[in-house]
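1. have a look; sequence and predicted model below, questions after that.
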Amino acid sequence: MRWAALGLMLLAWSGLASARTSFEASCEDAARDAGATFSTRESGWRVDNTASYRDLTRMKRPGVRNGYVLGLTRTESRVAIQVDGTLLTSPDGAAECVLPRIAVTLYYQPIVVYVSREFEPDSCTYDEILAHEMRHLKSYLDYLPKVEERVRARLGGRFAGKPLYARAGESRALLQREIDRNWMPYIKAEMGRVEKLQAAIDSPTEYARLSKVCQGEVQSLIGSTRRSRS
């Protein structure tokens, strides 16, 4: 991650005076309240039994004709960052500092757990598919606190108790630019890592196991639905 713009700005400010000015002292004292807060939010989840296995296959593998998907867990990750802060101006009006207060919220869109409508609820195969999808659900929910911890360590240390200096009229824009160009992409990338965990759950071994559960009920049902459409 690059902090060149802000780094040069801070160096330039430091070079304006060999000793700390009263303005700098005011900024640094007031910056004790500067920093970032972090939270995760649950948006809930539900089970949907209305889609066919063909629908689920298209949802997960658009354009792929071979194979089938019996269950699917879908959501989208979201990052909300609110940027605020107190602004102080130097006595001569040439410079300013902003004391950042940043609030980061991590959450998912409501999670939908699909089980193919070809399988009756509480049947052997339905329960097996649902149990598999519950692993996906748990993986999503367990991952959020881990992302929060990593982001807290990086972003929290960046802004805690630190004023950001700039020429008059520029500090808020520089702060927002740093959030948009550096921190938002970083947090989104961290959130996206959960998809690797999801892919590991859908291993070839697990797919093979599910295709044979309940005395071959999956193969029998899928085969009968295919024959009925031929």
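-> Yes, it's here. Numbering: from 1, shown residues only.
2. when you work out contacts or count neighbours from here on, use the C-alpha atoms and nothing else.
-> OK.
3. pull the distance from the helix or strand encompassing Arg177 to the chain's centre.
-> In the assignment (DSSP states H and E), Arg177 maps to helix 171-178. Relative to the chain's own centre, helix 171-178 is displaced by 22 Å; criterion: Cα atoms, centre = their mean, to the nearest Å.
4. report the buried residues of that helix.
-> Residues of helix 171-178 classed as buried by neighbour count (16 or more other Cα atoms under 10 Å): 171-172, 174-175, 178.
5. which other helices and strands does it contact?
-> Helix 171-178 is packed against strand 95-108, strand 164-167, with contacts defined by 3 or more Cα pairs under 8 Å, 6 or more residues apart in numbering; DSSP states H and E.
6. give me the contact list for that helix.
-> 3, 6, 83, 96-98, 100, 164-165 (Cα atoms under 8 Å, 6 or more residues apart in numbering).
7. ok, and here's another one to check against it:
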Amino acid sequence: MLTSGAVIHAHAATAFQQRCEQMAASSGSAARFASRANGYRIDNGISYVALTQMKRPPQQAGLVLGLTRAESRVDLQIDGPTLQDPASGIECAAPRITVTLSYPPIVVYVGREFAAGTCAYREILAHEMRHLKSYTDALPKVEEQVRERLGRRFDGKPLYARAGQARGLLQQEINGNWLPYINNEMLKIEKLQEGIDSPQEYARLSKVCAGEVQSLIGSTRRTRSSPQPAP
């Protein structure tokens, strides 16, 4: 068991506990963070039909004219000093946990049917920029929340375990508790996108620019459904 409470019962271990507490106090913040949104790129080369198929979760109704794809990454590393007390068979650790939250460059798609510079293109791109801002604004908020939770658990506190077990038990705690928690917080950012992709917003986009969007969609549908000339 890995604990921040004392598991040493012999009076002779008091000096060891004091050394552990001093080590933990001098090691600085246990949780170190870096969060990076590595920019974005715009892709105009995919049809709105393909974008509709790409959307996850799938679009239940209507068509996807643009799409913003962000893949979150969580990297969590641990290190930090340890001390052992041979008399009691106990060791203490002052863990340092480095958490990196990041997005590779986010890809913003606008259906290739909508030419750059047109009213329809500008409206669709503006909608996708709302998604982009949602992703990048949420990242530091997740960092702040996770930092506070990790700080309550680890900052300034020596963790005790049987000799040779502290690092392994800490890794188990990280893998079993903290990584799932952080990944779940990152997934909540995806939920924010649902508010942007409301039925009302899809209806609005379908009617903007004096019917330009509906006209383009209608013409491409007719082209795909019309008989093709024999070779």
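-> Looks like it arrived, so ask away. Note that this is a predicted model, so its numbers are computed, not measured.
8. re earlier: buried subset of the contacts of helix 171-178 of structure 1?
-> Here, 16+ other Cα under 10 Å leaves 6, 96-98, 100, 164-165 buried among those.
9. what ranges do the strands span in structure 2?
-> 31-37, 40-43, 66-69, 73-79, 82-85, 90-93, 96-103, 106-110, 159-162 (DSSP state E).
10. Val218 of structure 1: which of the buried ones among the contacts of helix 171-178 of structure 1 is nearest?
-> When these are ranked by distance to Val218 of structure 1 (Cα to Cα), Pro100 comes first, at 56.4 Å.
11. residues contacting the residue in structure 2 that the closest one lines up against?
-> Correspondence of Pro100 of structure 1 to structure 2, assessed by TM-score structural alignment: Pro95. Counting by Cα under 8 Å, 6+ apart, Pro95 of structure 2 touches 30, 78-81, 154, 158-159.
12. report the two of these separated the most.
-> Of all pairs in the contacts of Pro95 of structure 2, the most separated under Cα to Cα is Ile78 and Pro158 at 14.4 Å.
13. now the helices for structure 2?
-> For structure 2, the helices defined by DSSP state H cover 14-26, 48-54, 119-154, 166-173, 179-196, 199-225.
14. the third one vs helix 199-225, what angle?
-> What that stands for is helix 119-154 of structure 2. 130 degrees (axes from the mean of the first three to the mean of the last three Cα atoms, to 10 degrees).
15. and the residue nearest to the spatial centre of structure 1, how far is that from Met184 of structure 1?
-> Nearest to the mean C-alpha position of structure 1, by Cα atoms, centre = their mean, lies Met191 at 3.2 Å. Distance, Met191 of structure 1 to Met184 of structure 1, using Cα to Cα, to the nearest Å: 11 Å.
16. quick one on the thing from earlier: adding distance to Pro105 of structure 2, write the helices of structure 2 out as TSV.
-> Listed next are those as TSV, based on distance: least, Cα to Cα, whole Å:
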stretch	distance to Pro105 of structure 2
helix 14-26	37
helix 48-54	18
helix 119-154	11
helix 166-173	30
helix 179-196	16
helix 199-225	26
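17. which of those sits closest to Asn38 of structure 2?
-> Of the helices of structure 2, nearest to Asn38 of structure 2 by Cα to Cα is helix 119-154, at 9.4 Å.
18. after superposing, tell me the mean distance of that closest one to structure 1.
-> Comparison of helix 119-154 of structure 2 with structure 1 after fitting gives an average deviation of 0.5 Å (mean Cα distance after the TM-score superposition for structure 1).
19. mind listing what's buried along stretch 42-49 of structure 1?
-> For stretch 42-49 of structure 1, by 16+ other Cα under 10 Å, it's 45, 49.
20. out of the buried residues of helix 171-178 of structure 1, who's nearest Val113 of structure 1?
-> Glu178 (36.7 Å).
21. what comes into contact with stretch 110-128 of structure 1?
-> 43-53, 56, 70-75, 129-130, 133-134, 137, 210, 213-214, 217-218, 221.
22. what's the matching range in structure 2 for that stretch?
-> Aligning stretch 110-128 of structure 1 against structure 2 (TM-score structural alignment) gives residues 105-123.
23. restrict the contacts of stretch 110-128 of structure 1 to the buried ones and give me that as a ChimeraX selection.
-> Buried members of these, defined by 16+ other Cα under 10 Å, are picked up in ChimeraX with:
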select :45,49,51,52,53,56,70,71,72,73,74,129,130,133,137,210,217,218
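24. out of the strands of structure 2, which gets nearest to Ala15 of structure 2?
-> Nearest of the strands of structure 2 (Cα to Cα): strand 82-85, 9.9 Å.
25. what helices or strands is that closest one leaning on?
-> Using 3+ Cα pairs under 8 Å, 6+ apart: strand 82-85 of structure 2 touches strand 90-93.
26. what's the average distance of the strand it packs on to structure 1?
-> Relative to structure 1, strand 90-93 of structure 2 is 1.1 Å off (mean Cα distance after the TM-score superposition for structure 1).
27. which neighbouring elements make contact with that strand?
-> helix 14-26, strand 82-85, strand 159-162, helix 166-173.
28. want to throw the ones you listed into CSV with distance to Arg149 of structure 2?
-> Listed next are these as CSV, based on distance: least, Cα to Cα, whole Å:
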stretch, distance to Arg149 of structure 2
helix 14-26, 18
strand 82-85, 23
strand 159-162, 16
helix 166-173, 14
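29. contacting residues for the counterpart of Ile46 of structure 2 in structure 1?
-> With TM-score structural alignment as the matching criterion, the partner of Ile46 of structure 2 in structure 1 is Ala51. By Cα under 8 Å, 6+ apart, the residues touching Ala51 of structure 1 are 114-117.
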